[in-house]
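Asks: structure here, sequence nowhere to be found:
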């Protein structure tokens, strides 16, 4: 393996300001299954609502497959006017009570996963990170009219005791965030994550209630003071807009009613009809196909 330390560049003054703080490292990456764009919404909310300073920048040309995920460019009349470039960056963010933490955001690496994991664990060792935390959304057969279910996971299974029993044991394609959590556990570091169950009919768009639900779980797990702010407002607006859509859509209304019945039965009996690995795999494949074929901002599931 090439030197992991050569993969990133540190802002030394920001690094030194973190000495002795034992910060939490929150990693919220884009590019894998993230129904409702939960991770993206959460990272944007944290960077926009709290004070943030750039701590480290990764050499993304080493990690990104540009022919797989091409940057968007704008051509106007006779010239290129803009380029939406990719950046994987680690910020020092200060919560509402003045406590610093780290936030890794940007696209999921396409290559060199082991080296990138080693680089992040090198940073975690250097700053004595107290724990690593992540979040995402997955498409599930749940209604938006009920509280968002959240599945937790951790390198110490005893820390996760209150999961909704909707999924048992399943084999799924790995993500970089999952690998980082696994490698953290191997290195003896505490790491955990939270997965919001996003209604499958809203998965391609932005679903603020899902992002709000995992924000609350991160607050509880880390003790960080992370005000919901605009995210809570967006969640309320989303649910209000959906109420009107259910009333006017002849197909959506019956679907939501059927999901409500299933949800209520599971909550009351505690004996769900657990989906099989094939069913979960099919749902993920369908979601990925929608992501590739549709503009998320134009889908029914986009509510901002």
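Replies: Arrived safely. Here the structure is a predicted model, which means the values were calculated and not measured.
Asks: going by C-alpha atoms from here, please, whenever you check contacts or count neighbours.
Replies: OK.
Asks: residue 54 contacts residue 89, doesn't it?
Replies: Yes. The criterion here is CA atoms under 8 Å, and residue 54 meets it with residue 89 at 7.4 Å.
Asks: more neighbours, the two?
Replies: Neighbours of residue 54 and residue 89, each counted by other CA atoms under 10 Å, are more numerous for residue 89; the result is 19 against 16.
Asks: can you tell me the closest non-neighbouring residue to that one?
Replies: residue 57 (4.6 Å; CA to CA, 6 or more residues apart in numbering).
Asks: try it against this one:
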């Protein structure tokens, strides 16, 4: 019986949902991923809490300190880095959506990943999607690219994704993907590249790119268009900062050339929608 994983409902009402996961930490540059999932919750007409993971056994609170604030009555309130699981009702969505967001834990990664596998299993998730953001060689003047991957060859081919090739130190997301693979729960990673010369939050362009790719694959409306204006304003601010430094301006031009020469072979939205519906009817056949 899970001790730290607390269910707030007797039985989740969702059937065959898409479960999306984003955690603050190394895999969340510019807070682009957690901002994306929180936007999906904030703009939804209905959000129902399903479960939460108590932080006590997973965090070094000297590194992830809780925050104290005053409520409307002047009472002190301490906010802990709790991981939340919510059922999100997106208008017009063909499939239910379960959102997991919180902070990457410091300790007991295998146990924590096991709890998220338990959440996916109990919710009967047809697909898990992890959202992430990493600093990289991306120019701010171009749409920020999203790399999608899956360890399952059939799933990768179906959605036009790559196969993971990274070797080296990993984070909680890497442990989670391994645990989901072992549990035979389909999982996809979507990660956006954030310009390393402007790594700080907010980055509406990076968040928009993640939401747009997530919507393309799942068909779940994310309202990514609401970030068009903030993304344009962000790009203008960076343009102004870059214009005053010849070295950085020349470096950005080199990055632009690399991106422009790369091929973008993403499947069309209609193709992905048809394949996604077929996959959720018969996952891991």
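Replies: Received, thanks. Computed from a predicted structure; not experimentally measured.
Asks: which strands and helices lie in contact with the helix or strand encompassing the residue nearest to residue 89 of the first structure?
Replies: Using DSSP states H and E, residue 57 of the first structure falls within strand 51-58. The contact analysis (3 or more CA pairs under 8 Å, 6 or more residues apart in numbering; DSSP states H and E) places strand 51-58 of the first structure against strand 8-10, helix 12-17, strand 89-94.
Asks: any chance of those in JSON lines, with distance to residue 74 of the first structure too?
Replies: Shown next, in JSON lines, are these (distance: least, CA to CA, whole Å):
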{"stretch": "strand 8-10", "distance to residue 74 of the first structure": "29"}
{"stretch": "helix 12-17", "distance to residue 74 of the first structure": "35"}
{"stretch": "strand 89-94", "distance to residue 74 of the first structure": "24"}
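Asks: so which of the ones you listed is the most packed in?
Replies: strand 89-94 (a mean of 22; mean count of other CA atoms under 10 Å).
Asks: quick one: that one to strand 51-58, angle?
Replies: 160 degrees (axes from the mean of the first three to the mean of the last three CA atoms, to 10 degrees).
Asks: where in the second structure does strand 89-94 of the first structure align, residue-wise?
Replies: The counterpart of strand 89-94 of the first structure in the second structure, using TM-score structural alignment, spans residues 84-89.
Asks: ok, residues contacting the matching stretch?
Replies: Stretch 84-89 of the second structure is contacted from outside by 14, 40-41, 44-53, 96-102, using CA atoms under 8 Å, 6 or more residues apart in numbering.
Asks: quick one: neighbours of residue 182 of the second structure, just the number.
Replies: 11.
Asks: could you check which residue of the first structure pairs with it?
Replies: Using TM-score structural alignment, residue 182 of the second structure lines up with residue 186 in the first structure.
Asks: out of the contacts of stretch 84-89 of the second structure, which end up buried?
Replies: By neighbour count, with 16 or more other CA atoms under 10 Å, the contacts of stretch 84-89 of the second structure hold 14, 40-41, 47, 49-53, 96-102 as buried.
Asks: let me know the closest of those residues to residue 114 of the second structure.
Replies: residue 53 (11.4 Å; CA to CA).
Asks: right, and the closest one touches residue 5 too?
Replies: Yes. Counting by CA under 8 Å, residue 5 is a contact partner of residue 53 of the second structure at 4.5 Å.
Asks: give the contact list for the residue nearest to the spatial centre of the second structure.
Replies: The centroid of the second structure falls nearest to residue 131 when counting by CA atoms, centre = their mean (2.0 Å). By CA under 8 Å, 6+ apart, the residues touching residue 131 of the second structure are 20-22, 33-34, 189-191, 210.
Asks: of these, which belong to strands?
Replies: 20-22, 189-191 (DSSP state E).
Asks: from those, keep the buried residues only.
Replies: Buried members of those, counted by 16+ other CA under 10 Å: 20-22, 189-191.
Asks: can I get those residues in TSV with distance to residue 125 of the second structure?
Replies: Formatted as TSV, these follow (distance: CA to CA, whole Å):
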residue	distance to residue 125 of the second structure
20	10
21	12
22	16
189	15
190	17
191	21
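Asks: out of those residues, which is nearest to residue 206 of the second structure?
Replies: The nearest one, if we look at those relative to residue 206 of the second structure and count by CA to CA, is residue 191, at 9.5 Å.
Asks: that closest one matches what in the first structure?
Replies: Residue 191 of the second structure maps onto residue 195 in the first structure, by TM-score structural alignment.
Asks: what's the answer for residue 57 of the second structure, then?
Replies: Under the alignment (TM-score structural alignment), residue 57 of the second structure maps onto residue 62.
Asks: gap between that match and residue 17 of the first structure?
Replies: 28 Å (CA to CA, to the nearest Å).
Asks: what do you get for residue 244 of the first structure?
Replies: 49 Å.
Asks: and residue 145 of the first structure, by the same measure?
Replies: On the measure of CA to CA, residue 145 of the first structure and residue 17 of the first structure end up 45 Å apart.
Asks: repeat that for residue 99 of the first structure.
Replies: With distances taken as CA to CA, residue 99 of the first structure is found 12 Å from residue 17 of the first structure.
Asks: what of residue 101 of the first structure?
Replies: Counting by CA to CA, the gap from residue 101 of the first structure to residue 17 of the first structure is 11 Å.
Asks: repeat for residue 137 of the first structure
Replies: 33 Å.
Asks: any idea how many residues pack against the residue mapped onto residue 235 of the second structure from the first structure?
Replies: With TM-score structural alignment as the criterion, residue 235 of the second structure lines up with residue 239 in the first structure. For residue 239 of the first structure, the neighbour count with other CA under 10 Å is 17.
Asks: secondary structure class of residue 239 of the first structure, three-state.
Replies: Three-state assignment for residue 239 of the first structure (DSSP: H, G, I helix; E, B strand; the rest coil): helix.
Asks: surely it and residue 144 touch.
Replies: Yes. Using CA under 8 Å, residue 239 of the first structure is in contact with residue 144, at 7.5 Å.
Asks: quick one: residues contacting residue 111 of the first structure.
Replies: Contacts of residue 111 of the first structure (CA under 8 Å, 6+ apart): 62-65.
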